[in-house]
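Asks: coords please:
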Amino acid sequence: MSATKPQTLDDVCEFIVDCLHKTAPTQEDGYPSIRTPNVGRGRLLLEGVNCVSENTYREWTRRAVPRANDLILAREAPAGNVAIIKNGQTVCLGQRTVHLRPDPTKVDPDFLCYFLLAPPQQGALLAGETGATAGHVNMRDIRRLPLHRLPDLAVQRKMGAIIAAYDDLIENNRRRIQLLEQSARLLYKEWFVQFRFPGHEHVKIKNGVPEGWERVVVPDIIEINPRETVAKESDIRYVPMSSLSETGMTINMEDTEVRQTATSVKFRNSDTLLARITPCLENGKTGFVNFLSEGEVACGSTEFIVLRGRRVSPYFTYCLARTYDFRENAIKSMIGSSGRQRVQPSCFSEFVIGLPSMPILQQFDETTSKCFNQIRCLIGQNRNLSKARDLLLPRLMNGEIAV
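Replies: Purely as a prediction, here's the structure:
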């Protein structure tokens, strides 16, 4: 590998632009506004992203309009993450992010993205972090970041393409996961909310539910915060609130850790985790546990409510927990000081649903179990791909592996 003389990040970019230091007004849909949680390691994470109007988008892109192959760097929380903008992604910068446009005559955009994520550059970038609580990288350090051992442009393109291929596979799997979950939740809504289940044309509605169905409250069919015991001072995996997604079931394993002391909130595979505190519940934080070994018990944030199907399947339980009415019932029960309100467990005893007949439940489970099983396999594939990519990245970038 032939190397050029050391350069700075500013040397290989057409520009490096800071964000506007104010919060953009958001709306239901529109242009994605990239905050630091949306800056992944290589890719933008657009699930649950804030959106802004066209007028706001124009104001927030006055300095520069982000385009494909530009990079976005997070200045804090998590400081140092870098993502490349892909074709078709029209975004603007939220707070604490930086917009970089690589000069294609000097550096390959994919390569630069992954080069910045490699340990030497991350160490140099984060060495100057400031801030008592959240680490913060300043603009001067970003611009002056030394880029040692940059290979020739042709080699850069090959290296960038190799790592990008892993992220492309991960992204394709993520989209499949999203579609599979969407299909399960839509089936639940069609059958058990809109009552358009197989054979519904021949069934009358009595007392608000189809004839033959049972009117029940949630604790009749789902165990709330089931009790689990674990050996004292034994290793146990801990899942924080940050691991839960606002839009899907996948639990982010990067934020989990192994502890020797368990919290009071414990769960197993196939349990549903529901945030009970504001604003996490309103934002949609809910997860489906599918990453533990057989018989393994994990623990989590004390701000979780654990739901375990008793007379219904885990699939029914999770889909119910994602419905609007279920969540609104929980939100309305919240009490406490402003900003720290919590769901009252008694609210579940007040929420009435129709329990379908066993044949209908079995049909639903047969269909949705396939979706959930495929999702688990795809999540496993993505974890393996991420591990392989992260092992390959430093070896590729330091020249240990030739291309």
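Asks: all contacts plus neighbour counts: C-alpha atoms, from now on.
Replies: OK.
Asks: distance of residue 4 from residue 114?
Replies: Relative to residue 114, residue 4 is positioned 18 Å away (Cα to Cα, to the nearest Å).
Asks: how many neighbours does the residue lying closest to residue 74 once chain neighbours are set aside have?
Replies: Nearest residue to residue 74, sequence neighbours excluded (Cα to Cα, 6 or more residues apart in numbering): residue 97, at 4.6 Å. Around residue 97 there are 27 other residues, counting by other Cα atoms under 10 Å.
Asks: One more: residue 228?
Replies: Neighbours around residue 228, by other Cα under 10 Å: 13.
Asks: Quick test: name the residue nearest the centre of the chain.
Replies: Among the residues of the chain, the one closest to the centroid is residue 245, at 4.6 Å (Cα atoms, centre = their mean).
Asks: Report the spatially closest residue to it, excluding sequence-adjacent ones.
Replies: residue 285 (5.3 Å).
Asks: this one as well, want them side by side:
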Amino acid sequence: MTRRPYRDLVIFARGGGWGVDRAADGYDPVAVIRGTDFAAVRSGRTETVPRRWEKRTLIVPRRVRPGDVLLEISGGSVARGQTTGRSLFVGPDVLPAFELPVIPASFCRLVRFDTTLVDPRYAYYGLLDMYLSGRAGDYENQSTGISNFQFERFLDAELLRVPPMAEQRRIAGVLAALDDKIEINERVVTATEELLRAEFDALAVTGHGSVPVTELVEFNPRTPPPERAGAPYVDMAALPTHVAGIRSWSHRPPRGGSRFRNGDTLLARITPCLENGKTGYVDFLAPGQTATGSTEFIVLRARPGVPPQFPYFLARDERFRGHAVRKMAGSSGRQRVNAADAADFRISVPSPERLAVFGERAGAAFTHMAGLLAESRALQSLRDALLPELMAGRRIRPAPAPAVTGAATDDAGSSVYAQ
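Replies: From the prediction side, this is the model:
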């Protein structure tokens, strides 16, 4: 089977841009996708993608088209073991979600493939396999503390198995079926949470406050210590910026830090994480289990009679977040808010009946969202297990799939190489 370097398959590659932050002569507005935006864009969330102004003459060569791939070439995180080389496939649903032309950011590169030789989505899965396997790290060098992906070296050294086009499309179709189901789950979770935020706003909790927020919410409450043998641990990188569900965690012996349990909300207290919206709702622990997390978390817990989701939506509220940001102190670049200052906030108390109705709806919705995220984790694990086997052309025997729904069920349990 033919293995070809990516240089043979790429017909166009162009670095991104950043433009300027305000209108100017000869500049037009654009949406600029960064590596940090890949996950949100993949799930249909485009509101946090920066809108900037780029030189009119540079927009045309940088403008993203359906079927393109965006490849992150600078950044990464040595501390988190995250290399450069993340990628985003621009499917047919991506660009219509934007009201402006889309270009990649300056730390990314637009890559376009020769469709007579390779299916673009198949080529994207080759890049994903490179990233997940750790091979992307082989093409990195360090410059002033930033990891840089050596694109030219990658083009010559990274080989992709190129089977007949029909087989490429079958493989891409199997993997895409799993990814599409994951994306549907993400979109349902996002839409559900947006509806709940609107219901929280209707409670008018943060308009003209009359009582201290601490009457309804505890800040850094006392929590029993975790088991000495080890406990779930959540770091700052795992805290989401747009939705409640915490997607990943590790286990380690407790060494201090924040303590929390199911039903608590974690609020980042340090810049720029607080401004970026890093906030999560804890619902992945065993009953009675205590977990630990970063020292840069403030833990919020509902008082008796208050729905456990109430502190989460309070932490997402623009007025409360603005208050917390204004209370930050410290040296430039390392500012943080302490729990006492964040708690110095007044709210209006809804009637018990309205709180109960909100709690009932939020509780049911959070249970449903947690189920969707658990399903997505199972589907992602299945995709990650299939990916290297399919890309290498190895035969895959059909195996029981995770409990999924919809079209992904048949694809997840089948094989393009089944005899």
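Asks: Drop the TM-score for these two in here.
Replies: Superposed pair, TM-score by TM-score structural alignment, normalised by the length of the first structure: 0.85. Supporting alignment: 376 aligned residues with a Cα RMSD of 2.6 Å.
Asks: still on that earlier bit, the residue nearest to the centre of the first structure and residue 283 touch, don't they?
Replies: No - taking contacts as Cα atoms under 8 Å, residue 245 of the first structure lies outside contact range of residue 283: 9.2 Å.
Asks: Can you name the residues in contact with stretch 60-78 of the second structure?
Replies: With contacts defined as Cα atoms under 8 Å, 6 or more residues apart in numbering, stretch 60-78 of the second structure is touched by 14-16, 34-35, 82-92, 94-95, 101-104, 107-113, 120-121, 124, 146-151.
Asks: follow-up on the earlier one: could you list every residue that touches the residue nearest to the centre of the first structure?
Replies: Taking Cα under 8 Å, 6+ apart, one finds 251, 252, 284, 285, 286, 287 in contact with residue 245 of the first structure.
Asks: Those into a markdown table, with extra columns for neighbour count, distance to residue 189 of the first structure and secondary structure?
Replies: A markdown table is the format used below for the contacts of residue 245 of the first structure (neighbours: other Cα atoms under 10 Å; distance: Cα to Cα, whole Å; DSSP: H, G, I helix; E, B strand; the rest coil):
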| residue | neighbour count | distance to residue 189 of the first structure | secondary structure |
| --- | --- | --- | --- |
| 251 | 23 | 23 | coil |
| 252 | 17 | 26 | coil |
| 284 | 19 | 17 | coil |
| 285 | 24 | 19 | coil |
| 286 | 27 | 17 | strand |
| 287 | 28 | 18 | strand |
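Asks: that older thread, what lines up against the residue nearest to the centre of the first structure once you look at the second structure?
Replies: Aligned counterpart of residue 245 of the first structure in the second structure: residue 240 (TM-score structural alignment).
Asks: Please tell me how far that match sits from residue 105 of the second structure.
Replies: 22 Å.
Asks: Same check on residue 284 of the second structure?
Replies: Distance of residue 284 of the second structure to residue 105 of the second structure, computed by Cα to Cα: 35 Å.
Asks: Which of those two has more residues huddled nearby?
Replies: Using other Cα under 10 Å as the criterion, residue 284 of the second structure and residue 105 rank with residue 105 on top: 22 against 19.
Asks: OK, contacts around the counterpart of that one in the first structure?
Replies: Aligned counterpart of residue 105 of the second structure in the first structure: residue 94 (TM-score structural alignment). Counting by Cα under 8 Å, 6+ apart, residue 94 of the first structure makes contact with 19, 20, 23, 24, 33, 34, 35, 36.
Asks: max-length helix in the second structure?
Replies: helix 352-392 (DSSP state H).
Asks: For that one, name the packing helices and strands.
Replies: helix 120-133, helix 165-202 (3 or more Cα pairs under 8 Å, 6 or more residues apart in numbering; DSSP states H and E).
Asks: Let me have the ones you listed in JSON lines, adding distance to residue 288 of the second structure and mean neighbour count as columns.
Replies: Formatted as JSON lines, these follow (distance: least, Cα to Cα, whole Å; neighbours: other Cα atoms under 10 Å):
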{"stretch": "helix 120-133", "distance to residue 288 of the second structure": "34", "mean neighbour count": "21"}
{"stretch": "helix 165-202", "distance to residue 288 of the second structure": "26", "mean neighbour count": "18"}
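Asks: got JSON lines for these, with distance to residue 266 of the second structure too?
Replies: JSON lines is the format used below for those (distance: least, Cα to Cα, whole Å):
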{"stretch": "helix 120-133", "distance to residue 266 of the second structure": "28"}
{"stretch": "helix 165-202", "distance to residue 266 of the second structure": "17"}
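Asks: Which one of the ones you listed lies nearest to residue 252 of the second structure?
Replies: helix 120-133 (23.2 Å; Cα to Cα).
Asks: what does the host helix or strand of residue 140 of the first structure correspond to over in the second structure?
Replies: Applying DSSP states H and E as the criterion places residue 140 of the first structure in helix 139-143. Taken onto the second structure by TM-score structural alignment, helix 139-143 of the first structure occupies residues 151-155 there.
Asks: How about residues contacting that stretch?
Replies: With Cα under 8 Å, 6+ apart as the criterion, stretch 151-155 of the second structure contacts 5, 6, 7, 73, 139.
Asks: Off-centre distance for it?
Replies: Offset of stretch 151-155 of the second structure from its chain centre (Cα atoms, centre = their mean, to the nearest Å): 27 Å.
Asks: still on that earlier bit, tell me how far the match of residue 105 of the second structure lies from residue 60 of the first structure.
Replies: On the measure of Cα to Cα, residue 94 of the first structure and residue 60 of the first structure end up 8 Å apart.
Asks: now do residue 263 of the first structure
Replies: 43 Å.
Asks: do residue 181 of the first structure as well
Replies: For residue 181 of the first structure relative to residue 60 of the first structure (Cα to Cα), the value is 34 Å.
Asks: if I pick residue 268 of the first structure, what's in contact with it?
Replies: Neighbouring residues of residue 268 of the first structure by Cα under 8 Å, 6+ apart: 289, 292, 295, 296, 297, 298.
Asks: still on that earlier bit, may I ask you to confirm that the residue nearest to residue 74 of the first structure is in contact with residue 36?
Replies: Yes - using Cα under 8 Å, residue 97 of the first structure makes contact with residue 36 at a distance of 6.4 Å.
Asks: Next up, the contacts around the aligned residue in the second structure for residue 345 of the first structure.
Replies: Under the alignment (TM-score structural alignment), residue 345 of the first structure maps onto residue 339 of the second structure. Neighbouring residues of residue 339 of the second structure by Cα under 8 Å, 6+ apart: 219, 220, 298.
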